[in-house]
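missing the sequence, but the structure's below:
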């Protein structure tokens, strides 16, 4: 993070691949959808690189394993409805917290930071998942991929949080696991930190243009604390 820059006053944190390992949930829901379409199951290794760009892209990518473009268009609505039904039924059942997530959120809050969760997961999935995993109380704001007209990597959700908090983007850091988070943060004018254990569409985290790689949200809090102690 840049020496002499303004103090960080808020953090915008991603969900899938940053706070929660949710691919096991995706496996259940997507294979339920595929069974409804008389397609065979797929593995987590196939699913993981597809996660992070929103449900519509995920469903189209999964269908593209078996169907051409015309067939995808023909069955898309049926497939999406099946996926949503299966996901809502199992939401959070197999998802697990990454190490030091709660400790990190507590440390960020103790630094006086305001916290928002911005994810490309639909809000109908996001809200109950945050509740189920004990994450909801930490966040003042939550935006899903369908809460606003555009989702990450568009900067709009991050810009909206900055407006909601009444803060300049230069006082806000985004924390995520993928290029989506970094591109949105860069375009919005926010700092961005990345975690190395998430999904990033199958690409190494080192390829992301960020202000630093942190091993956990707790490490992010320590870095932000050090930054704020030397900031103007």
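Here it is on my side, so go on. Only a predicted model underlies this, so the values are computations on that prediction, with no experimental measurement involved.

C-alpha only now, for contacts and for neighbours.
Noted.

Can you point out the buried residues in the longest helix along the chain?
Ranked by number of residues, the top helix in the chain under DSSP state H is helix 69-90. Residues of helix 69-90 classed as buried: 72, 76, 79-80, 82-84, 86-87 (neighbour count, 16 or more other Cα atoms under 10 Å).

Look up the closest residue to residue 95, ignoring the ones flanking it.
Leaving out its chain neighbours, the residue that sits closest to residue 95 by Cα to Cα, 6 or more residues apart in numbering is residue 22, at 4.6 Å.

swap that for residue 145, sorry
Residue 145 sits nearest to residue 120 (Cα to Cα, 6+ apart), 3.7 Å away.

Show me the helices in the chain, by range?
Going by DSSP H, the chain shows helices at 23-36, 44-47, 55-63, 69-90, 101-110, 123-132, 156-165, 179-188, 217-230.

Comparing the ones you listed, which comes out most buried?
helix 179-188 (a mean of 23; mean count of other Cα atoms under 10 Å).

Residues touching that helix, excluding its own?
With Cα atoms under 8 Å, 6 or more residues apart in numbering as the test, helix 179-188 has contacts from 14, 52-53, 152-156, 158-159, 169, 173-176, 191-194, 200, 208-210.

Out of those, which sit inside strands?
173-176, 191-194 (DSSP state E).

so who does residue 151 touch?
Neighbours of residue 151 in contact, by Cα under 8 Å, 6+ apart: 120, 145, 157.

if we can go back for a sec, check contacts around the residue nearest to residue 145.
52-55, 144-146, 151-152.

Enumerate every residue touching the nearest residue to residue 5 once chain neighbours are set aside.
In space, and not counting its chain neighbours, residue 5 is closest to residue 231: 5.6 Å by Cα to Cα, 6+ apart. Taking Cα under 8 Å, 6+ apart, we find residue 231 in contact with 3-7.

Check it against this one:
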């Protein structure tokens, strides 16, 4: 699918990722994860290390942190339920306090809504974390629906969450733009049949975003409103 060439009809909807796409939440991950590790008697992690672990859901993040701290994979899996309980408590206590909305996000979301697109937020973050964060950052009003990593049986990069979100929005995948920051978003969009735009500033497990499946790269969500963005978004 060629994102640059406008389709016969304009996009009906857009699905927007949260962490690394709309909000820089690395500070929240840093504080909550290291408080959890301290409580468990495990070594702390540097922020750059955490950045490479973010994006595949809280369970993957916690398991990766425990393994990085010296536990074997089986030991980490055994400790995961208790570690998740600690992590959830710490994360909810600071959710949004160490994070910031990226430049261009408010303009981009407002512009997409003004052009008649229906918007959904789809993230691998647990829904109990995602909803309060969107509200705290003044972003919740842009979205008709919000889905987290625990909303469906599988997470991105599986296409199921995108397909279910398209159903909720009432739009076909081919007319639903996915906007994200990582390979997870690109792979999920490709498998679901959605066009995909990826931001250049987010979290992609330490890999260059250019290597992830995409139709367009964005330096800002506001770039979707530029005349050369194509796809019927700007007019």
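Perfect, thanks for sending it. Since the structure is predicted, the reported quantities are computational estimates derived from the model, not experimental observations.

coming back round to it: what residue in structure 2 is paired with the residue nearest to residue 95 of structure 1?
Counting by TM-score structural alignment, residue 22 of structure 1 corresponds to residue 25 in structure 2.

Run a quick neighbour tally on that match.
By the measure other Cα atoms under 10 Å, the count of residues near residue 25 of structure 2 is 24.

any idea how far it lies from residue 19 of structure 2?
Applying Cα to Cα, to the nearest Å, the value for residue 25 of structure 2 to residue 19 of structure 2 is 6 Å.

overlap in contacts of these two?
By Cα under 8 Å, 6+ apart, no residue touches both residue 25 of structure 2 and residue 19.

on that earlier part again, starting from residue 37 of structure 1, give me the distance back to the residue nearest to residue 95 of structure 1.
23 Å.

Same check on residue 88 of structure 1?
Taking Cα to Cα, one finds residue 88 of structure 1 at 18 Å from residue 37 of structure 1.

do residue 189 of structure 1 as well
On the measure of Cα to Cα, residue 189 of structure 1 and residue 37 of structure 1 end up 43 Å apart.

neighbour-wise, which of those two wins?
residue 189 (18 against 14).

which residue lines up with that one in structure 2?
Under the alignment (TM-score structural alignment), residue 189 of structure 1 maps onto residue 193.

ok, back up a step: between the contacts of residue 120 of structure 1, which sits nearest residue 217 of structure 1?
residue 52 (18.7 Å; Cα to Cα).

doesn't residue 199 make contact with the closest one?
Yes: in this structure, residue 52 of structure 1 is within contact of residue 199 by Cα atoms under 8 Å, at 7.5 Å.

Name the residues contacting each of these two.
residue 178.

who has more neighbours, these two?
Neighbour totals were compared for residue 52 of structure 1 and residue 199, and residue 52 leads with 28 against 25 (other Cα under 10 Å).

Leaving out the residues flanking it, which one is nearest to that one?
Per Cα to Cα, 6+ apart, closest to residue 52 of structure 1 is residue 120, 6.5 Å.

Please say which position in structure 2 the one you found maps to.
Using TM-score structural alignment, residue 120 of structure 1 pairs with residue 124 in structure 2.

again with residue 142 of structure 1
Per TM-score structural alignment, residue 142 of structure 1 is aligned with residue 146.

hang on, that match packs against residue 131?
Yes: using Cα under 8 Å, residue 146 of structure 2 makes contact with residue 131 at a distance of 7.3 Å.

thinking again about what came up before, by neighbour count, which of the ones in strands among the contacts of helix 179-188 of structure 1 wins?
residue 176 (32 neighbours).

so that one touches residue 195, yeah?
Yes: counting by Cα under 8 Å, residue 176 of structure 1 sits close enough to residue 195 to count as a contact (6.2 Å).

Give me the common contacts of the two.
With Cα under 8 Å, 6+ apart, residue 176 of structure 1 and residue 195 have common neighbours residue 18.

sorry, back to before: columns distance to residue 99 of structure 1 on top of the buried residues of helix 69-90 of structure 1, output as JSON lines?
Formatted as JSON lines, those follow (distance: Cα to Cα, whole Å):
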{"residue": "72", "distance to residue 99 of structure 1": "38"}
{"residue": "76", "distance to residue 99 of structure 1": "36"}
{"residue": "79", "distance to residue 99 of structure 1": "34"}
{"residue": "80", "distance to residue 99 of structure 1": "32"}
{"residue": "82", "distance to residue 99 of structure 1": "32"}
{"residue": "83", "distance to residue 99 of structure 1": "29"}
{"residue": "84", "distance to residue 99 of structure 1": "28"}
{"residue": "86", "distance to residue 99 of structure 1": "27"}
{"residue": "87", "distance to residue 99 of structure 1": "24"}
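
Pick out whichever of those residues sits closest to residue 112 of structure 1.
Looking across the buried residues of helix 69-90 of structure 1 and measuring by Cα to Cα, the closest to residue 112 of structure 1 is residue 87, at 35.0 Å.

Trace that closest one over to structure 2, please.
Per TM-score structural alignment, residue 87 of structure 1 is aligned with residue 91.

Now that that match has come up, it's in contact with residue 28, right?
Yes: counting by Cα under 8 Å, residue 91 of structure 2 touches residue 28, with 7.1 Å between them.

No more questions from me, cheers.
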